[in-house]
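Enquirer: Build me a model:
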Amino acid sequence: MASRAKATILDIAREAGVSKSTVSLVLQGSGLIRPETAVKVRKAIEDVGYVYNRGAANLRKAHSNVIGMVINDLTNPFFAEMAVGMERVFQSAGIVPFIANTAENPVRQEEVLKSLMEQGVAGLIVSPARGTTSGAFRRLETVGLPVVFAMRRLPESRIPVIAPDNHRGAWLATAHLIGKGHRRLAFFGGSSDLVVYHERLGGFREACEALGIAKRDTIVVEGETSRKGGIACLDTALAAAEPPTAALCFNDAVAFGVMLALRKRGLEPGADFAVVGFDDVIEAQHYMPALTSVAVDSAGLGERAAHVMLKMIQSRTTRAEDHIGAVNLVIRESCGPDRHKGMGDAA
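Expert: Next up is the predicted model:
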């Protein structure tokens, strides 16, 4: 009897031929498990003699001091800066953050989320990978685990989001380029399966329409949100019959790639082609030329996400208000001189 009383969830999982997380969900009475699987798990519980102490389990859950930070791309300086902001808040609160990089892979993301749930995390802050569907997080909502999305939201999801004002940031950047005399503009990078892409592209298009740039004088090139993506976007745009003279880039990484590609062609960023980024990572101000970019308080957004998570855990809720952070345009040298002045001087 003594040995039977020491049975663990792992013993049940082995006996039933299922995962530890499946056993946990059955013990919690979750409706996500198929009836036939639940019956098999309950039989295994009886066979191994497991005794489930719900009070102890709830106490452990209530006092868990581990929070998962699941980031889509830690090679992007923006997300690294945001993660530092989260970690700063958690450290001061005595929370242990567990950080994972999904590298924009939804399959890897699912593996990480499953593992973190099995470890009994108190909550999750997630920047969803490309290709993530809302259904991937319904199970987390069902079991009552607090989740906050950082930077990216999913269509039809009720999970709270901490993000910058993407639409306004793109509008400000596009208006700046038009104000400098550019009449053929491009939007580089990102993909249509991301809500943030549509928010930034929407700001770009709205500014063009409001300020007299015809749709035929704009070009939109989807691409990877990296330097490699920026290089490919520029090559595509300059091959057009009437190439653009300026571009708003999905993020700073794309903008850095565009500037590299310009130099390979013997063109000078700013002087020959205007470039604006989005995020204003630390590297932007030290680049040559320094990059004009939409400033997003990356560390501040990370701190806000962490504070919201702590409040949700303390209140034992999965609901919170979205937070849309302010943005502003930081003007540097990558947009070059005013084209109106240049044309006036030539005349």
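
Enquirer: only C-alpha atoms for contact and neighbour calcs from this point on.
Expert: Will do.

Enquirer: quick one: the helices in this structure?
Expert: Along the chain, the segments classed as helices by DSSP state H run 2-5, 9-16, 20-27, 35-48, 54-62, 77-92, 106-118, 138-142, 166-179, 195-210, 227-238, 252-264, 298-315, 339-346.

Enquirer: can you list those helices in CSV and add mean neighbour count?
Expert: Listed next are the helices of the chain as CSV, based on neighbours: other C-alpha atoms under 10 Å:
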stretch, mean neighbour count
helix 2-5, 10
helix 9-16, 18
helix 20-27, 19
helix 35-48, 16
helix 54-62, 12
helix 77-92, 19
helix 106-118, 17
helix 138-142, 15
helix 166-179, 22
helix 195-210, 19
helix 227-238, 21
helix 252-264, 24
helix 298-315, 21
helix 339-346, 11
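
Enquirer: Among the ones you listed, which comes closest to residue 322?
Expert: In terms of C-alpha to C-alpha, the element of the helices of the chain nearest to residue 322 is helix 298-315, at 9.5 Å.

Enquirer: Dump the helices of the chain into TSV; add distance to residue 99 as well.
Expert: Conversion of these to TSV gives the following (distance: least, C-alpha to C-alpha, whole Å):
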stretch	distance to residue 99
helix 2-5	35
helix 9-16	25
helix 20-27	20
helix 35-48	32
helix 54-62	19
helix 77-92	8
helix 106-118	10
helix 138-142	18
helix 166-179	25
helix 195-210	22
helix 227-238	24
helix 252-264	22
helix 298-315	13
helix 339-346	46
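
Enquirer: who wins for proximity to residue 273 among those?
Expert: Among the helices of the chain, helix 252-264 sits nearest to residue 273 (C-alpha to C-alpha), with 7.9 Å.

Enquirer: now that closest one, how far from the chain's geometric center?
Expert: Using C-alpha atoms, centre = their mean, to the nearest Å, the mean C-alpha position of helix 252-264 is found 22 Å from that of the whole chain.

Enquirer: likewise stretch 204-222?
Expert: 26 Å.

Enquirer: got it, and stretch 187-206?
Expert: 14 Å.

Enquirer: Contacts for it next, please.
Expert: Residues from elsewhere that reach stretch 187-206, judged by C-alpha atoms under 8 Å, 6 or more residues apart in numbering: 130-131, 151-155, 166-171, 173-174, 218-225, 229-230, 233-234, 247-251, 254.

Enquirer: Next, the second sequence, to be compared with the first:
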Amino acid sequence: MGRPRVTVIDIAQAAGVSKSTVSLVLQGSPLVKGTTRAKVVEAMNELGYVYNRGAANLRQTGSKSGIVGVVVNDLTNGFFAELAVGVDIVVQSAGFVQFLSNTGESIDRQREVVASMREHGISGLLVSPARGTDPSDFAPLVEAGIPVVVVVRSLPGGKLSSVVADNPSGVAGAVRHLVSLGHRRIAFLGGFQDTAVFHERLSGYRSAVTAAGFGFDEALVVPSAPSRAGGADAVARALAVEERPTAAVCFNDAVAFGACDGLRSHRLEPGRDFAVVGFDDVIEARTAVPALTTVSVDPQAMGRRAGQLLLKQIAAGGVSSEAVMTSVRLVVRESCGAPRLAAQA
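Expert: From the prediction side, this is the model:
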């Protein structure tokens, strides 16, 4: 059973005002004095009231909500822009509008935007959660019958639907490819250690280097922010290891681009002096110099799949827990040095 729904009458009683006054405050009417408005807002906060603006509009129009919330943790990463495009293609074709927001890895910001989206009457939420997110943060939506689909980053124990990539096999395949090119010291660069996706990708790395007979060397695992700047920092630290690596599998393409920048600052050319492999296959991977070898997730396809799952639950009129794992594949380009090494064979 969910918690009892707080009503306008409850707020009016708590604030010592009339029901109509509360309604005027919710509508943003200038007819209510500042002191009275403050009392009403305080009562709303104490009671945990969420004003569903969308529902209010629906009561007036008799229509059905056509808004889908999409919350991502880092919109500066091209992966999430492409993911959002994939979501939009699907929801737009179904007559929904995408309400997109970026949290910048802030849990407080995430809570604010999700509350705002709920206030506007979203029909469902698709979210790539900020670091440290507690699955219970989405319990009020689930209790209200609003479907939630977690994408990219899973939330273990959350009992929420999810769409994630096959992270372990993707990284393992990248390591095996580098081994086939003759590399023996292979680093794993980037990623926040407090996210499930980091450990999923690290597990693929660990299993592959162990299977290759190299053993797992903690010194070759260099966490960092999953960004271009983080990649430059991570590769600099990797190069400082006593027996430094000759190749790296990066947490994502942003880290890989940064690693290439960092290598050049050390007068090393990626693809010639040091092999670099990314993860995601964003659009820029094909046009980078050198073109980036990467594990292709196809972010637009992942967005489409997540959108389809969310729409299915919206249409069913209920909340369910369904896990989807999308396949990945290694796309070999120039940054791993394959053409050069193959020519020497």
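
Enquirer: Tell me how the two chains score on TM-score.
Expert: The TM-score (TM-score structural alignment, normalised by the length of the second structure) is 0.84; 316 aligned residues with a C-alpha RMSD of 2.9 Å.

Enquirer: could you measure residue 339 of the second structure against residue 285 of the second structure, distance?
Expert: Residue 339 of the second structure is 17 Å from residue 285 of the second structure, where distance means C-alpha to C-alpha, to the nearest Å.

Enquirer: more crowded one of those two?
Expert: residue 285 (23 against 15; other C-alpha atoms under 10 Å).

Enquirer: The more buried one contacts residue 255, correct?
Expert: No. Using C-alpha atoms under 8 Å, residue 285 of the second structure is not in contact with residue 255; the gap is 11.7 Å.

Enquirer: what's next to stretch 323-330 of the first structure, contact-wise?
Expert: 161-165, 168-169, 172-173, 280, 292-297, 301.

Enquirer: Just the ones of those residues in strands?
Expert: Among those, the members falling in strands (DSSP state E) are 161-164, 292-296.

Enquirer: I'd say residue 208 of the second structure and residue 172 touch.
Expert: Yes. Counting by C-alpha under 8 Å, residue 208 of the second structure touches residue 172, with 5.1 Å between them.

Enquirer: Verify the contact between residue 318 of the second structure and residue 144 for me.
Expert: No. Between residue 318 of the second structure and residue 144 there is no contact under C-alpha under 8 Å: 9.6 Å.

Enquirer: how much space between the residue nearest to residue 222 of the second structure when sequence neighbours are not counted and residue 283 of the second structure?
Expert: Spatial nearest neighbour of residue 222 of the second structure, chain neighbours left out: residue 189 (5.0 Å); criterion: C-alpha to C-alpha, 6 or more residues apart in numbering. To residue 283 of the second structure, residue 189 of the second structure is 21 Å away according to C-alpha to C-alpha.

Enquirer: Give me the more crowded residue out of those two.
Expert: Set side by side, residue 189 of the second structure and residue 283 show more neighbours around residue 189, with 32 against 13, by other C-alpha under 10 Å.

Enquirer: How about residues contacting stretch 229-241 of the first structure?
Expert: Contacts of stretch 229-241 of the first structure (C-alpha under 8 Å, 6+ apart): 186, 188-189, 219, 221-224, 243-244, 249, 253-258, 260-262.

Enquirer: one more time with 10 Å
Expert: The contact list for stretch 229-241 of the first structure (C-alpha atoms under 10 Å, 6 or more residues apart in numbering) reads 185-190, 219-224, 226-227, 243-245, 247, 249-262, 264-265.

Enquirer: how close does the residue nearest the centre of the second structure get to residue 239 of the second structure?
Expert: Residue closest to the average C-alpha location in the second structure (C-alpha atoms, centre = their mean): residue 128, at 3.0 Å. Distance of residue 128 of the second structure to residue 239 of the second structure, given as C-alpha to C-alpha: 32 Å.

Enquirer: swap in residue 337 of the second structure?
Expert: 18 Å.

Enquirer: Ok, residue 175 of the second structure next?
Expert: Distance from residue 175 of the second structure to residue 239 of the second structure, by C-alpha to C-alpha: 18 Å.

Enquirer: next one: residue 343 of the second structure
Expert: 26 Å.

Enquirer: and what of residue 148 of the second structure?
Expert: 42 Å.

Enquirer: do the same with residue 37 of the second structure
Expert: Taken as C-alpha to C-alpha, the span from residue 37 of the second structure to residue 239 of the second structure is 60 Å.

Enquirer: what's residue 182 of the second structure in contact with, if anything?
Expert: 246, 341.

Enquirer: Pull up the overlap in contacts between residue 285 and residue 255 of the second structure.
Expert: 278-279.

Enquirer: Which residue is the nearest non-sequential neighbour of residue 151 of the first structure?
Expert: With C-alpha to C-alpha, 6+ apart, the residue lying closest to residue 151 of the first structure is residue 163, at 4.4 Å.

Enquirer: The equivalent of that neighbour over in the second structure and residue 327 of the second structure, how far apart?
Expert: With TM-score structural alignment as the criterion, the equivalent of residue 163 of the first structure in the second structure is residue 164. Per C-alpha to C-alpha, residue 164 of the second structure is found 9 Å from residue 327 of the second structure.

Enquirer: Between the two, which contacts overlap?
Expert: 297, 302.

Enquirer: More neighbours: the two, which one.
Expert: Neighbour comparison, residue 164 of the second structure and residue 327: the larger count goes to residue 164, with 21 against 15 (by other C-alpha under 10 Å).

Enquirer: Hmm, residue 154 and that one touching each other?
Expert: Yes. Assessed by C-alpha atoms under 10 Å, residue 164 of the second structure is found in contact with residue 154 at 6.8 Å.

Enquirer: got any residues that touch both of the two?
Expert: Residues within reach of residue 164 of the second structure and of residue 154 at once, by C-alpha under 10 Å, 6+ apart, are 128, 197, 323.

Enquirer: Among those residues, which one lies nearest to residue 96 of the second structure?
Expert: residue 128 (19.5 Å).

Enquirer: which residues touch that closest one?
Expert: With C-alpha under 10 Å, 6+ apart, residue 128 of the second structure has these contacts: 70-74, 80, 102-103, 105, 149-155, 162-164.

Enquirer: Swap in 8 Å and give it another go.
Expert: Here residue 128 of the second structure is in contact with 71-73, 150-153 (C-alpha under 8 Å, 6+ apart).

Enquirer: Could you measure from the counterpart of it in the first structure over to residue 183 of the first structure?
Expert: Matched to the first structure by TM-score structural alignment, residue 128 of the second structure sits across from residue 127. As defined by C-alpha to C-alpha, residue 127 of the first structure lies at a distance of 35 Å from residue 183 of the first structure.
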